[in-house]
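# Can you look at this prediction? I've put the sequence above it.
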Amino acid sequence: MLVFLAALLVLTVGSLGGFYTYDFLRTDVIEGVYLENLSLGKLKRDAVIQRLQEYLEPRLQEPINFEADGVVGTLTAAELGYGFDYAKMADQALRAGRTGNWFLQRAARRRILKEGLFIRPQVTVDREKFQRALEPLREKTQVEPVSAQWEVLPDRRQVKLIPAQPGQTIDYDRLALLVTELLKQAPPYSVSLPFREIKPRLDTEEAVNLGITEVVASYRTYFSPSNTSRVKNIRLAAESIDNKILLPGEVLSFNRLTGPRLPESGYEEAPVIINGELVPGVGGGVCQVSTTLYNAAVLANLTILERNKHSLPSAYVGLGRDATVYYDYLDLKIHNETVRPVLIKAIVGRDYIEVLILGKWVYDWRVQIEVEDLETIPPVWTERYDPSLEPGQRVIEKEAMPGRKVRVWKKYVGPGGVVSREILSVDTYQPINGVVRVGSMPKN
């Protein structure tokens, strides 16, 4: 009896061992493994990959309709940078029923054979190509945010807060997941574009908390609208400082806000003052913006850290009230040493630029600017002999202009008169010497 049982055990183990060895030496997919309704059973790895490619590759060429209040664009998955990881799917199919010990594998294979094992498409995407392909749709559907703004009312004293409006743009992360899930099923394909909110630079709550309720100071200068290049330069520079918020303790640099005044930034050639001469230069007119800002800032009781005068008087502002700038060399710097935030608004009209400082005036006095004339500096005339002229004839070749020296005062004026005053600057404008051609030799 014992001999019989021993023999039976040997036969059983031998047969099981043979089956075990055979199963583990197999290199094809076991029966019952599918991708969707596509059978992968009894296929070796290369054959699995080929069958998957034949089945899934057409999906990459199917049009995908992108919708946002109607169809806004159509692209294929291939154009979007999508593909399938065929090797990963083949390996997944080959591993089916081949993990764990022998008994677990046998149980898994019986279950797979009876119920089936369905693997899912493994989708890949090139994110850079994905976003590049969607750029036209982004441009078509994106809504830019609008920050909270203050509108200056016609009385030029009161302001009205206009609430902010959030923007929207395509949510690439969510959209990539949606398209990935689409490709795991059969066409046709359509997807609603998901959007994410773009927050404005200044939202309504932040604007309210700034406490800006009125125009605390303003200054206006005028220009000729006929010089279109100069007007364009003024507009560009004004846009750079418009809606700039200056918090308590912050310093404004005009050069930092406007950047280099270069043709590639849109600036054009217009007259500028260089070394006492009015000559053509790129960015001519920008100094009128800095000058207007300077005067408004002084009237708003902001502190001037840096200001430079022109070498010649300016036609658009009085002596001592100009502020020239030259990128990376001469700057206008304004420090908000008050206890409240201020906002700068720059408005360019047909023939004027106006800078308004918005905030909340908390003093019982106002600022005034007074210019004291200290000295007139006579010019020097140079005579040049011109044989083409008649004796005694004189022709002015270059007009002369006297120089001036002025002292500029900042006065604090209350209901009862001047409370105090301080010197803003003492400025000297050198004379422009003249040249006259004469019809006889000049006397020694």
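Here it is on my side, so go on. Residues are numbered from 1 along each chain as shown.

# okay, CA-based contacts and neighbour counts for the rest of this
Fine.

# Let's verify V355: helix, strand, or coil?
Following DSSP: H, G, I helix; E, B strand; the rest coil, V355 is assigned to strand.

# In which helix or strand does the residue nearest to it when sequence neighbours are not counted reside?
Among residues not flanking V355 along the chain, A346 sits closest, at 4.5 Å (Cα to Cα, 6 or more residues apart in numbering). Using DSSP states H and E, A346 sits in strand 342-348.

# Please compare the first structure with the one that follows:
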Amino acid sequence: MTVHRLFSSILIACTAALAACSPAAGDMREREPLHFDKSPKTTSQNGDSDSHLVADPELNSDNLGDTESNSNEPGETRDNAGVDANIARDSKDNSNESADNCSQFCDLGKFRIEDPTQQLSYDARHLGILALCGDSARDAKCVDRALRDGAILFAEEGGSEPKKILLYPTRFEAFIDDASARIDTAATEGRWSESLDRVIAGVDGRRVSPEKTLDNLRQAVVSGASSFAIDIESLPARSSNLNDIGDFKPTVKIGGFQTKFSRSKNRTHNVKLAASAVDGLFLMPGAEFSYNDWVGERSEARGYREAPVIEQGQLVEGLGGGACQVSSTIHAAALLSGLEIVERYNHSLPSSYIPMGMDAVVSYPTLDLRIKNNFDHPVVLRVLIEDTTLIANFYSDTPRNSKVYFRHEIAEEIPYKEVITTDPTLPPETTKITKRGKPGYRILRSRIVLKDGKESFEKFYDDTYQSQTQNVTISPDVVYPPPPLES
């Protein structure tokens, strides 16, 4: 269950209670849906992703209370002026009542946070929690104003002093973001060493679960507990099958491919970063490799830099430029090793570093390269860099005893279009090509395997590469294109 769905279920469960305590509860339907988006706040060649904080503009992370170790130092708990000011402001906007009429909130005090990294305590309001004591008409208006300001009815307590518990999701989001920054750790995958003589064990990762942590907070509030736990999920490393390899030694190269890359500093950096993420990966028989899973998002937060990328038929600057050369080189190596290609896409334009039909564009998380080990023995991928050469080789302990050929031929050349612009400021009889056009292509692709004197043929889907428009600027007296010469 996502946090969005979790908040939605809370809203549904509280609908009846809201009708009784809030005269304008129906207005909640018009507010933005509440949700978390824990995507990194970065931009990459593979799409933009930004975390979304809903409503409550004055309750942002800048207003968070201190998250220090348990102490009694003055100032550890900041006052709650931001919360009350929000409600007071809405009070002035919607009635003649003063801000004091919305001062019926109970102090829930501090919560001790069960955090594996350090001892922390948060004031309840800095977690986004407010409790309204009593059930008077005045209190009902306060609840309604808080709801209009972005809060949700989080829980209710009965007894001699009933309380309505409100939650500002933006505050809780900020708390989760802070906890995730301290706790989240990516898994380190198990892989073979560079010399292919030993296995380097993987290390499990971990991440904060917003949904379960929110539920822990709710239970603590309802039960009156003074602490709650940050729920942490384990991220197992993909290394369990390394325990089943027995005497396997990857000493036989079964196929490979290499490409050249430019000496551009940023592109070289990106190529090395992506290559290091997949070097040494291990596939048991029947297992699949996902490039996006292993390499991850090509983002600034993960160390990638701006370099040229192909986007919508144009060469532009983008984060992670060079990562597609790594995926393309691996794809070509897999083709020539006889491995099964499960998922692969071509670029919109031909790439300078690899023949048409052999490239493999990747875009996190939508466009992936997936390869399956269709042999009855394990395989290991090595991705090496020697000067400006990128090398991808697959190894096993069993000779392939076959020859693999990849055939790619042009089935159709797609003419480019011309855009003609007349410029009256040009001298007479002037024709200028301001952007040179290039034809597109439709490529037939197939793989032939020769084994024991027999030939097997595998046809792949065709690739289509776009043509590139040619731009021509002419003076007013020029006829373009020129008429054909008479014989």
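Ah, there it is. These numbers were taken from a predicted model, which means no experiment stands behind them.

# picking that back up, contact partners for the residue nearest to V355 of structure 1?
A238, E239, I241, D242, N243, I353, E354, V355, L356 (Cα atoms under 8 Å, 6 or more residues apart in numbering).

# Could you rerun that using 7 Å?
By Cα atoms under 7 Å, 6 or more residues apart in numbering, the contact set of A346 of structure 1 is A238, I241, D242, E354, V355, L356.

# and what of N266 of structure 2?
Here N266 of structure 2 is in contact with R305, E306, A307 (Cα under 7 Å, 6+ apart).

# next one: S402 of structure 2
Contacts here follow Cα under 7 Å, 6+ apart; on that basis S402 of structure 2 touches V449, L450, K451.

# circling back to that earlier point, how far apart are the strand holding A346 of structure 1 and its match in structure 2?
Compared with structure 2 after fitting, strand 342-348 of structure 1 deviates on average by 0.9 Å (mean Cα distance after the TM-score superposition for structure 1).

# Secondary structure element for the equivalent of T421 of structure 2 over in structure 1, which one?
Aligned counterpart of T421 of structure 2 in structure 1: R384 (TM-score structural alignment). Using DSSP H and E, R384 of structure 1 maps to strand 381-385.

# Skip ahead from that strand and say which helix or strand is next.
Following strand 381-385 of structure 1 in sequence order, the next helix or strand is strand 394-398 (DSSP H and E).

# what stretch of structure 2 does that following strand fall on?
Aligned using TM-score structural alignment, strand 394-398 of structure 1 spans residues 431-435 in structure 2.

# Buried residues, that stretch. List them.
Using 16 or more other Cα atoms under 10 Å as the test for burial, stretch 431-435 of structure 2 gives T431.

# what's the counterpart of T12 of structure 1 in structure 2?
Per TM-score structural alignment, there is no equivalent position to T12 of structure 1 in structure 2.

# Next: E306 of structure 1.
With TM-score structural alignment as the matching criterion, the partner of E306 of structure 1 in structure 2 is E343.

# can you tell me how far that match sits from K141 of structure 2?
Separation of E343 of structure 2 from K141 of structure 2 (Cα to Cα, to the nearest Å): 57 Å.

# neighbour-wise, which of these two wins?
K141 (18 against 14; other Cα atoms under 10 Å).

# Per the alignment, that one pairs with which residue of structure 1?
Following TM-score structural alignment, no counterpart is assigned to K141 of structure 2 within structure 1.

# Just say helix, strand or coil for K141 of structure 2.
Assignment for K141 of structure 2 (three-state DSSP): helix.

# Pull up the gap between it and T15 of structure 2, please.
16 Å.

# Could you grab the helix/strand/coil label for the residue nearest to T382 of structure 1 when sequence neighbours are not counted?
What sits nearest to T382 of structure 1 in space, not counting adjacent residues and going by Cα to Cα, 6+ apart, is V435, at 4.8 Å. Of the three states, V435 of structure 1 takes strand under three-state DSSP.
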